[in-house]
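Asks: below is the sequence, then the predicted model.
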Amino acid sequence: MKISKMRLLATTAPLAAVLLSTPSHAQEETSDGAGIEEIIVTAQRREENLQDVPISVSAFGAAQIVQKGLNDVSRLEGLVPGFTFGKSGVDARPAIRGVRTESVDVNADTTIGMFIDGIYQSRASQATLGFIDLERVEVQRGPQGTLYGRNTFGGNISIVSARPDFSGYYGGADLTIGDNSQVRLSGYLNAPLSDTVALRFAGGYEKSDGFVKNIDPKGGNLFDDDNKYVRASLRLQPTENLTAVLKFDYARRGGNGGSAFGYKLVGSYFHVPSNQQLFNATPVILNTRGGNRDGIVDAPLPTDQGIPLFAAGNPYLINNDYRGSLDLRNAGWSANVAYDLGAVTMKSITGYSDFETTRTQDTDFSSSQIGADYQFTSAKTLSQELQLVSNGSGPLEYVLGAYFFKDKLNGTFINEQFVQVVPGDTRPAAVRQSGGFYQEFRAETESLAAYAQASYAITEKLKITGGIRYTRDKKDFQFANANEVLPFVGGAPVGTAITLRTGNIPASSFGVQGAATNCTYTTLPAPQPGFRCLPADTTRFVGATFNAATFKKATWRVGLDYQVADDSLLYASASTGFSSGGFNGSQAAAALGRSTFAPQTVTAFEVGSKNRFAENSVQLNLSAFYNRYASLQEQRQIPVGNTTLSIIENSGKARSYGAELEAIWKPADALTLNASFAYLNAEYTKYDQVAAPFGTSILVPDATAPATIVNGVTIAPAGQKRLFAVGYNCGLIPGTGGAGQPGAAYGCDLSGNKIAHSPEYAGSVSAQYDIDLGSAGKLSPYVQVNFSGAFFGQAINSILDQQSSFAKVDLRLTWEYNDRYSIQGFVTNLTNEATATRFVYGGGGNLQASYAPPRLWGVRGSVKF
């Protein structure tokens, strides 16, 4: 469906006008909970009623978190309009309004900011921890580059823990027993030690067998749980004006994990007549990972190209011989201090985290013995933020801030190749083992920022807002391989000696920034300063330390909001945001001067309306937006010198526009109806010279074909024909194939393709009805339906990486005996829809996918004291 942005605004504006003309009434808070309750948010770095904030924010308070089963970030999908959730292993990959989280490597930053108690989390998986004893969860849609920072390119997710309070000693505990032998225990305790000191403890433990079943006894189920979490908070309020909250939390996850990138192979593409891989040709349901050859011809292909995919089409059943593992640990310390000076409040937000995760997985996704992968990631992160926030009720409100951030990252990837054993292979036994792979990356970021935002009430109803932020990121990057620690045979490092236990390589392997190189290889232009090769063989590359890169950017926001009536707000804004630049971690990219890529930017426009009607029984929030993305960091093929590189480059442009709705209706105190809906049109306006995964072009025999010449370059000799990825606009990359140019390279123009994880429509509807049982308490049935249109998982937009439209149903039945005791039974994904959360093309040309959980059930008992 094609809808212009002018048509979208033309249809949305009259609807908003009609709603705004409806008489409104002041919100009434009643002791029995009648009407829609207020939610206080900090989306503008000060406490405000959600309905008074002139930006798109979705928020869920403590009661809603329990009611809707929001026990991790993934549960926000559908409930938050325009938000989709992707995941691979423990890596969260959220998407908002056409911005998705693609890379989670140490040389990349998040594009949807993750904040816990106001502190930015540099690794996306950190925000999936500790969904216990929360005060609220907020999701801001659209760039938040002024008040929140550089990596809130598409929005941000803010998780707020419950703070200690002075109201008394109380606590609670929950026990959940469910599918796959799940046992989950969590609890909290609030303890005021005096009028000025209070403690709060929260913790949890979870164990389960995993919902992806492995039939191979040597392997194990995936997405099992062995989780532990503890949090301790101390609140100090020595005077009326000074408050400090000190917090420590620790999380650990173990078990088999969920595989690093995907846990199921979907298939591959082949040009059947020539038995060559050609993208988007015939889909073939084969595991073509290297080494998976059983000597059997794989029809319709004429030769053996792999083994049949196990349980194709069933994402919850695998047959892997290698037992993967997960060991994730995160320790965090924070201090939030606020001092009321009268006219302003001075705030200090300090955070430090120490994060480590180790993962292993079956590299061949099969019962064959071929190889295993190992990933290690660590992040030591320090941040300090200072704010001055205006107080009072005058016409001027402002926030001034300064921010410091330092992140030290390490990432190691190892592939170990075993002596290959393929079930069903009846060929004569032979030792078959190829070399493994080892790469270690180290990165450091030091960021400084200053920002200011002010709002001025021109009249009692009209307010203008302006803000600006200046950010300076300095980044260092280095990488190395295992050549220096491997044995030599015949003058070359032995790749088959690489194992998952290959230790860290020495610091000297990474070279020294700016130092003269000892490398003498001739396969690339002259090696750069900071490069290091083996002393005994200076043609063998070992590692490099790049020159530091600095990225600077100013972002801004301007807005108007008009209080049409006491409970009706109309607003409009324009804002910018950016995601920081980074490094291409390859030897060739560094040697050829393409080691860095610049920040990607967004300019966003939004109009919206927030309303309460009918004596506080109806809430309707609407927004329409248009985002323009530039300098997108995308993978692309480019000619450089005498070679062609596949690197991340600022080569993409895109735009997204759409409309979003959030509604609550309480026709009676006992009945609550919720709805959210998002329409989204997000596509690339420029994205070319892109290599199709495993098969951009091939040559096939054609006795009648003359030579094919493009721009003076022969791309197919006489008697042969060059075929390109089926259905795509592909061809010779300019600047390749000619005299004095790199060899002929081919790419495709993906301009006009849909942005990954951007369904045209998505949303949810839910209903809860409270049945009064008198002295027996209250019974509350709850039903929620999440739905989504189809979307693609990769920018290439092929038939294999498409998730079809779906609807999921969740059911919950809660019996509250009184304020202290309750029992809830639940079924999630009642319709048992298998929906992909991540697609990626991996080794052998296979598409790999990760999937959201199937139908699951459980019973949750709660006690408060």
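Replies: Sure, I can see it.
Asks: from here on, contacts and neighbour counts on C-alpha atoms
Replies: Noted.
Asks: list the buried ones in stretch 761-776?
Replies: Of the residues in stretch 761-776, those buried under the neighbour-count criterion (16 or more other CA atoms under 10 Å) are 761-770.
Asks: included below, for side-by-side comparison, is a second structure:
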Amino acid sequence: MMTSAIALAALLAAPAGAWAADAGAPAPAAQPDEQAATPEGLADIVVTAQRRSENLQRVPAAVTGLSSDAIANAQINSNEDLQFNVAGLTFGQQTGVARVNIRGIGLESITSGADASVAFHADGVYFARAAATAGVFYDIERIEVVRGPQGTLYGRNATGGSVNIIHQGPTEEFSGYARLTLGNYSRIGFEGAISGPIVPDRLLARVAVKTNDRDGFGKNLATGKDIDDQKLRSFRATLDWLPSDDLKVRLWGDYHTEDDNNYPFHYVGPGGRDRNKPASIFGFLYDTDGTIMPVGIALAGFQFGDPQDELRIRPPRRRTRDIYNNIMPINDRTFWGVGLDVTYDISDSVSFRSISSYRDTYWSLFNDLDNSEVDWTRIRQIEDAWQFSQELQLSGKTDRLTWLVGAFYFREKIRDGYFELFFPAFDDGNGSGRLFLGGSTDTDAYAAFSQVTYEAIDNLNFTVGARYSYEKRGVDHSRIFAPFGWNFTEQESEGFSAFTPKFGVDYTTAGGALLYATVSRGFKSGGFNLGGVPGAGLTATTAAYDPEKVWSYEVGFKNRFFDNRLQTNISAFYLKYTDLQVSKIENNLVVVENATNAKIKGVEAEITFLPVDGLTLSLTGNYLDATFDEFFSDDPTTLDEGTVDLKGNRLPSAPKFAMTFAPTYEFTLASGAKLSVRGEFIHQSKKYFTPFNRDNAVQVGHQRYNANIGFDSANGRWSIDAYIRNITNAVHFSGTVINTEPVGFTRSAYLEEPRTYGVTLGFKF
């Protein structure tokens, strides 16, 4: 496959025409797959994916860049929206926690306190808690997605890649904008910012806000109240101090809160099977194939002999988005942080940068675990964490040499876990029916890194990088089961270290084509299954799991043709994982275990074509072959099967094919105003949500359609945008969970948004 990719790149490079834009020259930010058209063709975009400003087409790596205009045109308001605009990226969510996957690797564990394999950065700050990323999607200058392991420059937990959000900064001129959105489900959304000088040329400030209120996408038919509604508030303030031309100091703070009935469990059927049909206090009924009937469903009135007829106990579910639970979901989230970014130009060729940050994350979600109107089992999941990070960088450039050295320190403390309250009707008010699994985690991480690029001859560069990481983790396990008076605790600690090098070569042909090849290593720290106390009797589980390691081999090609009107960015890759971390729900506990080996290979393409002025055709797509090479495990939901060989099974959240085709047509009216029309056709093949590749946890292949129309006044100050997303109102799963045996293996799903439409009124000044 690699040989074929190199041959394809060479073939495409041969007829290429020259294209404007020096690699180091400033360029307007624009989206590579939907860039602004200019008289010379497609515009350029500058990114900082390699910790320095570069033209995207000169970066020897698989990087997607999205400008602020592109973000607005594509209605990117969340991680979920991002997946339709980046090749190789998929998204899922469970309990409101973003599960971003790149090339089949991402956030595998659904428990609070879990670490993702795709790093997330906002303004250079690493976000350890995936849930907290929901508070950054507004007032954005650009988004950069770096695909593939990033062990050298990004380090911690970037074995899948990195998503980088860069927010708008203060301006020297007084300016701002306001956007009001009105939509179905009674949506009222607002986003706006004010920016300008406090002391001209010395002290600049910017304040941005975002709010969103809407009714629920469904109802709890047992209570008559809305679920999947939203009420969020976000705020960010940024201050730039410019004491001299060589020194820039940026201070910022942000705050985000949610208080609604979002993220409920949607019951989608039974999920357990035991063809031996033993007597069980948890599995009340069995179908002919051994399907286990969930406890709450059975108690609520299923007829013996007809256990699959879900409609016997609840009204016909004309809307799949409804639930029928005795309690309402309660979502409570607060994220905030402060940061300090200091940049000092020591000389014309050497620069120093320091990024310091403190972040606090709290979220709590209360749900009905048995998915029925019977008051059988309730669950409350909590994540309460704070982190401090400090990164130092020293970089420089000469005629032939570009270099960077740095150091990184990270400190985090997490208190997390979940409470399950069994048979609440019999609770004495002191938690007599309560099970708690969780505890606290302390992490200290240290790293030193460097990357050097040397131009051996004109247009031929060699890159060498390396990072040494050391991480120490300590945990306090807690497992309490009140009915029996059990209270187990245990403390553990362990250190993990890794050396992650990178080797690369890139060459720019006379025609302007960039060819590159890289070999790199990635590392994700090991950890502990919090709450899993060895020898504790009920639901005892071995607690520790090993680090995840990967070697990555990638080749790529970037070029423009036809007088700068066709852009093709193609990459092919092969990833070899050792001790890949995967998870399952076993004995009331989310258990992370290590798959011995996994292999991932694939091809990604981002193509933009400007056939005539005003018409832009963009296509992003990927082919992914992501399978386990050696892995034995037992599926807790199939009690009769035992340990199975998972070799050849696809990795979770790794569809074989995915693509987005987005034509955009923009034209100028006689008045000087501009009108634009955009459509999106999205296809994604089948993806599984567990390594067992069973139909009880899968999203089948599907299509999705989005569209919007935009109008901008001649002076550029006023705008009106109308949008419609998920035009066919299809129901797609963004994640499924098969819950534990005490509730009879209920199968719960989290759903992508239904058809939404609305109008956004905008004003700039």
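Replies: Noted; the coordinates are in hand. Remember, it's a predicted structure, so these values are computed and weren't measured experimentally.
Asks: save the buried residues of stretch 761-776 of the first structure as TSV, and put in secondary structure too.
Replies: As requested, these are exported to TSV (DSSP: H, G, I helix; E, B strand; the rest coil):
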residue	secondary structure
761	strand
762	strand
763	strand
764	strand
765	strand
766	strand
767	strand
768	strand
769	strand
770	coil
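Asks: pull the most distant pair out of these.
Replies: Of all pairs drawn from those, the widest gap by CA to CA lies between 761 and 770 and measures 30.6 Å.
Asks: what ranges do the strands span in the stretch 451-600 of the first structure?
Replies: In the stretch 451-600 of the first structure, the strands defined using DSSP state E, counting those that start in this stretch lie at 462-481, 488-489, 492-493, 531-534, 537-545, 549-565, 568-579, 582-583, 596-597, 600-613.
Asks: tilt between the fifth one and strand 462-481?
Replies: Orientation check (axes from the mean of the first three to the mean of the last three CA atoms, to 10 degrees): strand 537-545 of the first structure against strand 462-481 gives 160 degrees.
Asks: pick the most buried one from the strands of the stretch 451-600 of the first structure.
Replies: With neighbours defined as mean count of other CA atoms under 10 Å, the strands of the stretch 451-600 of the first structure peak in mean count at strand 582-583, which reaches a mean of 27.
Asks: tell me, that one lands on which residues of the second structure?
Replies: With TM-score structural alignment applied, strand 582-583 of the first structure matches the range 527-528 in the second structure.
Asks: how far away from the center of its chain is that stretch?
Replies: On the basis of CA atoms, centre = their mean, to the nearest Å, stretch 527-528 of the second structure is displaced by 21 Å from the centre of the chain it belongs to.
Asks: give me the most central residue, the first structure.
Replies: residue 93 (1.8 Å; CA atoms, centre = their mean).
Asks: what's it in contact with, if anything?
Replies: Under the criterion of CA atoms under 8 Å, 6 or more residues apart in numbering, the neighbours of residue 93 of the first structure are 85-87, 100-102, 124.
Asks: would a markdown table of the strands of the stretch 451-600 of the first structure with distance to residue 439 of the first structure be doable?
Replies: Putting the strands of the stretch 451-600 of the first structure into a markdown table (distance: least, CA to CA, whole Å) gives the following:
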| stretch | distance to residue 439 of the first structure |
| --- | --- |
| strand 462-481 | 5 |
| strand 488-489 | 18 |
| strand 492-493 | 14 |
| strand 531-534 | 15 |
| strand 537-545 | 9 |
| strand 549-565 | 21 |
| strand 568-579 | 25 |
| strand 582-583 | 15 |
| strand 596-597 | 19 |
| strand 600-613 | 27 |
